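Colleague: Pasting the sequence and the predicted coordinates here, then a few questions.
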Amino acid sequence: MEHDIQYKSASVIPTTIKRRCTALAGMLEIADREFQALEAEDQILRVKARNSVASGNLAGVEITPDALKT
């Protein structure tokens, strides 16, 4: 989006707009990293739950569709 504004514009983009674009890009980067971390943590929890179910240790297993399927 910043590229479209900056390079397709016939005029110079004001510094305040550039700063807002940069701040927004930073926020999106942080959100993307957090979503990746959540996905990785979810996968780890699924594997732990599956292993617990397989070993018969059901006490600490959260009831989820994946755990029930296992």
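Modeller: Good, I have the coordinates.
Colleague: rest of the way, CA atoms for contacts and neighbours
Modeller: Will do.
Colleague: Now the residue nearest the centre of the chain: which helix or strand?
Modeller: Nearest residue to the geometric centre of the chain (C-alpha atoms, centre = their mean): F35, 0.9 Å. Element membership for F35, per DSSP states H and E: helix 15-54.
Colleague: Run through the neighbouring helices and strands of the helix or strand following that helix.
Modeller: For helix 15-54, the following helix or strand on the C-terminal side (DSSP H and E) is helix 65-69. For helix 65-69, the packing partners by 3 or more C-alpha pairs under 8 Å, 6 or more residues apart in numbering; DSSP states H and E come out as helix 15-54.
Colleague: this is the comparison structure:
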Amino acid sequence: MTLHPMSRFDPSKPCLVHDRSGRSIAWSPDWAPTYCRYAREHEGGLIDFDGLVLDGWSDLPKIELPADCVPHDI
């Protein structure tokens, strides 16, 4: 998984955020107002937010289903 720096993080878009402890968390854009109000940047581009130390983010993985799994007529 390629991590982008938190300086390029847009809290209004869904993604995966990475905590320094090694966890990846699905980000909800619903959290953007709280993030904008309470997130604090530290040296090295780390972000302290809600008990997490965010060190990067990645796009959500794209899931493609085989054609036989997608209903053609509903």
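Modeller: On my side now, so go ahead. Remember, it's a predicted structure, so these values are computed and weren't measured experimentally.
Colleague: Got a TM-score for the pair?
Modeller: Aligned and superposed, the two chains score 0.27 in TM-score terms (TM-score structural alignment, normalised by the length of the first structure); 33 aligned residues with a C-alpha RMSD of 3.4 Å.
Colleague: where's the helix holding F35 of the first structure relative to the chain centroid, distance-wise?
Modeller: 2 Å (C-alpha atoms, centre = their mean, to the nearest Å).
Colleague: Now do the buried residues in that helix.
Modeller: C21, R46, A49, R50, N51, S52, V53 (16 or more other C-alpha atoms under 10 Å).
Colleague: how about CSV for those residues, with distance to M27 of the first structure added?
Modeller: Converted to CSV, those look like this (distance: C-alpha to C-alpha, whole Å):
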residue, distance to M27 of the first structure
C21, 10
R46, 28
A49, 33
R50, 35
N51, 36
S52, 37
V53, 39
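Colleague: and the two most separated of these?
Modeller: C21 and V53 (47.7 Å; C-alpha to C-alpha).
Colleague: Surely I25 of the second structure and V17 touch.
Modeller: Yes. Using C-alpha atoms under 8 Å, I25 of the second structure is in contact with V17, at 5.3 Å.
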